[in-house]
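Asker: Got a sequence here, can you build the structure:
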Amino acid sequence: MSDTPTTAESPSVSRKIWRGVKWLLLALVLYFVWQQGAELYAEQGDTLTGISIDPLWLVLSAACYFIAWLPSVWFWRQLVLSSGEQVRFGPVARAYYCGHLGKYIPGKVSVLLIRATLLKDFGVRVSVAALTAAYETLAVMGVGLVVFLSLIPVVLNAEQVQQWPEWMQSVQARPWLVPGLFLLALFVSLPLLSRLLNLFAKKFTKSDVEATDSAPPAAFSLRLLYAGVLLFLVSWTLHGLSLGLALASINGAGLEWQEWPRWTAAVSAAYALGFLAIFAPAGLGVREGLIITILAGSALIGPANAFVAALLIRIVSFASEILAAFVLYYSFGKSASGEDDSVQSAADSQSIDSL
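Answerer: You can find the predicted model right below:
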């Protein structure tokens, strides 16, 4: 009997310790970003205060950000359909973009809960919606991480490369060799990655989303995963363009197209590693720090513009998510049961007319 209180209290104590560690890590990251900003302002205060922003570029950046997530919506819907459920693209987009707002709540589970709950209104099982949402999230973030790693040689400056061994410098002389090898390795390893994604998706949802109905399928089509990866590559380049458009708004700089690989590397690193930083809601601080670090390495961008761009893309992405969630929520707010009722009413009306 004496062991019972200890057993009951230990999870609570460990949970409190882990919560404290998460808040400490978040505070350290935010302090690091704040310190970067303070040092930058001390060095280039006049430059920062003299910066002007063109809002038209930010509108284009927000639109590009919205479009960049559409491949993920398509992929998630295909996963749901392959699980035996039937749902239109609109309700899936509604659940997906509304789910974005859940990442601002500490922990990563709120995103899945929101998406699964909203799809439940359209007749999709909670277990299916949650598992497929987790699978999609892990897949798109995994591709983002590969994109970042493959673009590291492209964004390094000449001074950094000179410190490398000769054989690594020869590789750097062919800037698209490393990205090509990374992408080749990604596609060759997809069969194994497919099993891992299924395993992690189940683990990710096992204790966080209640599933009272029958379990969804254990695995998803490998062909679908290949198609998803191709679309995710397009998605990350569009996210990079969204960041480039935000940069273009600063002092009327316009688009420097040769920096597109750097934009893409910055965004993919920020989102993928920000997702892994479970202590930071929406990757707060982690994203900004990575974007600043990667963009500041370019002579065409510089530290001041990199700092402002990191803040702008956060504002732009949040505004785009809020607007998309609001419009889609009320545009596709009719549940599956309501649609069934309207279909039945129409059928009854036709029967009466035939009489």
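Asker: Could you use CA atoms for every contact and neighbour count after this?
Answerer: Noted.
Asker: Helices along the stretch 51-200 of the chain, start to end?
Answerer: Assigned by DSSP state H, counting those that start in this stretch, the stretch 51-200 of the chain shows helices spanning 55-68, 70-82, 89-100, 109-120, 126-155, 158-162, 166-172, 177-188, 190-206.
Asker: Redo those helices as JSON lines? Include mean neighbour count and distance to Val229.
Answerer: Shown next, in JSON lines, are these (neighbours: other Cα atoms under 10 Å; distance: least, Cα to Cα, whole Å):
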{"stretch": "helix 55-68", "mean neighbour count": "20", "distance to Val229": "14"}
{"stretch": "helix 70-82", "mean neighbour count": "21", "distance to Val229": "9"}
{"stretch": "helix 89-100", "mean neighbour count": "22", "distance to Val229": "18"}
{"stretch": "helix 109-120", "mean neighbour count": "22", "distance to Val229": "21"}
{"stretch": "helix 126-155", "mean neighbour count": "23", "distance to Val229": "7"}
{"stretch": "helix 158-162", "mean neighbour count": "11", "distance to Val229": "30"}
{"stretch": "helix 166-172", "mean neighbour count": "13", "distance to Val229": "26"}
{"stretch": "helix 177-188", "mean neighbour count": "14", "distance to Val229": "8"}
{"stretch": "helix 190-206", "mean neighbour count": "17", "distance to Val229": "9"}
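Asker: Switch the ones you listed over to CSV; also include distance to Trp260.
Answerer: Listed next are these as CSV, based on distance: least, Cα to Cα, whole Å:
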stretch, distance to Trp260
helix 55-68, 14
helix 70-82, 20
helix 89-100, 25
helix 109-120, 29
helix 126-155, 10
helix 158-162, 18
helix 166-172, 18
helix 177-188, 14
helix 190-206, 27
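Asker: who's in contact with Leu241?
Answerer: Applying Cα atoms under 8 Å, 6 or more residues apart in numbering, one finds that Leu241 lies in contact with Ser61, Cys64, Trp260, Trp263, Thr264.
Asker: Sort out which one of those residues lies nearest Phe204 for me.
Answerer: Thr264 (27.3 Å; Cα to Cα).
Asker: Now the closest one. Nearest residue, chain neighbours left out?
Answerer: Of all residues not flanking Thr264 in the chain, Gly240 sits nearest, at 3.8 Å (Cα to Cα, 6 or more residues apart in numbering).
Asker: What strand or helix carries that neighbour?
Answerer: In the assignment (DSSP states H and E), Gly240 maps to helix 222-248.
Asker: between the contacts of Leu241, which is nearest Ala310?
Answerer: Nearest member of these to Ala310, counting by Cα to Cα, is Trp263, at 10.9 Å.
Asker: dump the residue contacts of the nearest residue to the closest one once chain neighbours are set aside.
Answerer: Spatially, and ignoring its direct neighbours in sequence, Trp263 is nearest to Gly240 (4.6 Å; Cα to Cα, 6+ apart). Contacts for Gly240 were tallied using Cα under 8 Å, 6+ apart; they are Trp260, Pro261, Arg262, Trp263, Thr264, Ala265, Ala266, Val267, Ser268.
Asker: Now the second one, please; I'll put the structures next to each other:
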Amino acid sequence: MSATAAANPVKKRKSTLRRVAEIVITAAFLAYVAYAVSKRWSEVQGVIGDLSVTAIALSLVGSLAAVWCSFLGWRVLLADFGSHVPLTGAMRIFFVGQLGKYLPGKVWPVLTQMRLGKAYQVPGRSSAAAVLITMFITLGTGLLLTAVVLPLLGGQAWDDYWWTLFTVPVAFVVLLPPVLNRLLALAMRLARREPMPQPLSARGIGLAVFWAVATWLCYGAHLWALLLDLGAGGSDLIIRSVAAFAGAWSIGFLLAIAPAGLGPRETALVVLLAGSVTEPVALVAALISRLLMTVADLAWPAIALLTDRKRRRPVVNTPDIDTVPDSTPAAAATE
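Answerer: Take a look at the predicted model:
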């Protein structure tokens, strides 16, 4: 029996065990959330009844805006690598590709975007690097925001998530252009791939960080609209909302066993909000937030597919980063 044939059963067993672990752990988190809701169902039911259509609509708008800002950050990085894709094509690659995050593991959005990017002549390594760096910048800025505001959250937030403070220096160093470009070069060598078409610039990384922060502000507004309508108050509620959501998302992301952070994110959000609102309010906000974010994640791909006229236009490689290409006369003509 060859070494390859002998290795295949081992790989299959590991894959099966990994999938079983993913299902079990995700189910455990979901069971915890379900238990917390059922334990206080009478209170939760009353809180849900207090939500207004206006608050839900405003929260949905915040979620849609957050996803759009994330898209702009990814597009900046893709352009910095030298691939300028038309707006509708970029929307199709990013939004449809992001549906892969609802599958177990973090590799599916990367693989899907690589496949979709081929239709627009985007090198596979550029697609993979752009989405991975977008994830890292989103995670890094989210943890940074959480670490800065964590002492204000009160409750068990500090006891459970004090370790986020250690991410501050790591995220700062890794996001420096020389460091990030060297890490990319090393990754390409280890993967035995060609070098990146061109290195990332300080301007490109800076713009990506800007859009990541804008993403968190929009997500914070999305959560704030729900909490405010449920009776929460305080001049710093918006700050608490941004930090709590950023921390919950980041924790859900780090627990890669759960698709789209399902379960761990809601659990963390309840803990991070414990010092700001009552548990029933936190539970309702976490559950409605998940529902509205799912709607936003499904709405953008639908919009992208409707607006993309399936024209496979060539990619234009220029040294400039065009963050809003449809604002120029030339771009307007192509759209």
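Asker: what TM-score do we get after superposing?
Answerer: Overlay of the two chains. TM-score (TM-score structural alignment, normalised by the length of structure 2): 0.79; 311 aligned residues with a Cα RMSD of 3.5 Å.
Asker: ok, back up a step: so for Ala296 of structure 1, which of the helices of the stretch 51-200 of structure 1 sits nearest?
Answerer: Using Cα to Cα, those put helix 126-155 closest to Ala296 of structure 1, at 10.4 Å.
Asker: how big is the angle separating that closest one from helix 70-82?
Answerer: Per axes from the mean of the first three to the mean of the last three Cα atoms, to 10 degrees, the angle that helix 126-155 of structure 1 makes with helix 70-82 is 150 degrees.
Asker: So what does Asp30 of structure 2 match up with in structure 1?
Answerer: For residue 30 of structure 2 the amino acid is Leu, not Asp. Matched by TM-score structural alignment, Leu30 of structure 2 corresponds to Leu30 in structure 1.
Asker: What spatial separation is found between its match and Trp23 of structure 1?
Answerer: 10 Å (Cα to Cα, to the nearest Å).
Asker: Ok, Arg314 of structure 1 next?
Answerer: 21 Å.
Asker: on that earlier part again, if you count what's nearby, which of Leu30 and Trp23 of structure 1 comes out ahead?
Answerer: Leu30 (18 against 15; other Cα atoms under 10 Å).
Asker: Mind giving me the packing neighbours of whichever strand or helix holds that one?
Answerer: Element membership for Leu30 of structure 1, per DSSP H and E: helix 3-49. Packed against helix 3-49 of structure 1 by the contact rule (3 or more Cα pairs under 8 Å, 6 or more residues apart in numbering; DSSP states H and E) you find helix 286-296, helix 302-331.
Asker: Quick one: name whatever helix or strand follows the longest one.
Answerer: Right, helix 302-331 of structure 1. Note on helix 302-331 of structure 1: by DSSP H and E, the next helix or strand toward the C-terminus is helix 336-354.
Asker: of the contacts of Leu241 of structure 1, closest to Ala139 of structure 1?
Answerer: Closest to Ala139 of structure 1, out of all of those and judged by Cα to Cα, is Thr264, at 17.3 Å.
Asker: Which helix or strand contains the aligned partner of that closest one in structure 2?
Answerer: By TM-score structural alignment, Thr264 of structure 1 lines up with Val242 in structure 2. Taking DSSP H and E as the definition, one finds Val242 of structure 2 inside helix 237-254.
Asker: how far does that helix sit from the chain's center?
Answerer: Centroid displacement of helix 237-254 of structure 2 relative to its chain, using Cα atoms, centre = their mean, to the nearest Å, is 12 Å.
Asker: Give me the angle between that helix and helix 124-153.
Answerer: Inter-element angle recorded for helix 237-254 of structure 2 and helix 124-153: 130 degrees (by the same axes, to 10 degrees).
Asker: And helix 237-254 of structure 2, what's buried?
Answerer: Residues of helix 237-254 of structure 2 classed as buried: 237-253 (neighbour count, 16 or more other Cα atoms under 10 Å).
Asker: Measure the mean distance from it to structure 1 post-superposition.
Answerer: The superposed helix 237-254 of structure 2 is, by mean Cα distance after the TM-score superposition for structure 1, a mean 1.4 Å from where its aligned residues fall in structure 1.
Asker: ok so, going back, out of the helices of the stretch 51-200 of structure 1, flag the one nearest Glu39 of structure 1.
Answerer: helix 158-162 (22.5 Å).
Asker: what comes into contact with the closest one?
Answerer: Gln169, Gln172.
Asker: now that helix: how far from the chain's centre is it?
Answerer: Its chain's average C-alpha position is 31 Å from that of helix 158-162 of structure 1, according to Cα atoms, centre = their mean.
Asker: next one: stretch 57-67 of structure 2
Answerer: 14 Å.
Asker: can you check stretch 81-90 of structure 2 too?
Answerer: Counting by Cα atoms, centre = their mean, stretch 81-90 of structure 2 comes out at 20 Å from the chain centroid.
Asker: So which bit of structure 1 is that stretch matched to?
Answerer: Aligned using TM-score structural alignment, stretch 81-90 of structure 2 spans residues 83-92 in structure 1.
Asker: again, but for stretch 213-227 of structure 2
Answerer: Going by TM-score structural alignment: stretch 213-227 of structure 2 matches residues 233-247.
Asker: How about residues contacting stretch 123-138 of structure 1?
Answerer: The contact list for stretch 123-138 of structure 1 (Cα under 8 Å, 6+ apart) reads 72, 75-76, 79-80, 83, 85-87, 112-113, 115-117, 119-120, 197-198, 200-202, 204-205, 209-216, 336-337.
Asker: ok, 7 Å please
Answerer: 72, 76, 79-80, 83, 85, 112, 116-117, 119-120, 197-198, 201-202, 204-205, 209, 211, 215-216, 336 (Cα atoms under 7 Å, 6 or more residues apart in numbering).
Asker: Equivalent analysis for stretch 9-27 of structure 1, please.
Answerer: By Cα under 7 Å, 6+ apart, the residues outside stretch 9-27 of structure 1 that reach it are Phe279, Ala280.
Asker: Give me the mean distance between that stretch and structure 2.
Answerer: Per aligned residue, stretch 9-27 of structure 1 averages 1.8 Å (mean Cα distance after the TM-score superposition for structure 1).
Asker: Just give me the closest of the contacts of Leu241 of structure 1 to Ala319 of structure 1.
Answerer: Closest to Ala319 of structure 1, out of all of those and judged by Cα to Cα, is Ser61, at 10.7 Å.
Asker: Could you find the closest non-adjacent residue to the aligned residue in structure 2 for the closest one?
Answerer: Here Ser61 of structure 1 is matched to Ser59 in structure 2, going by TM-score structural alignment. Leaving aside its chain neighbours, Ser59 of structure 2 sits nearest to His222 (4.1 Å; criterion: Cα to Cα, 6+ apart).
Asker: Alright, I will stop here.
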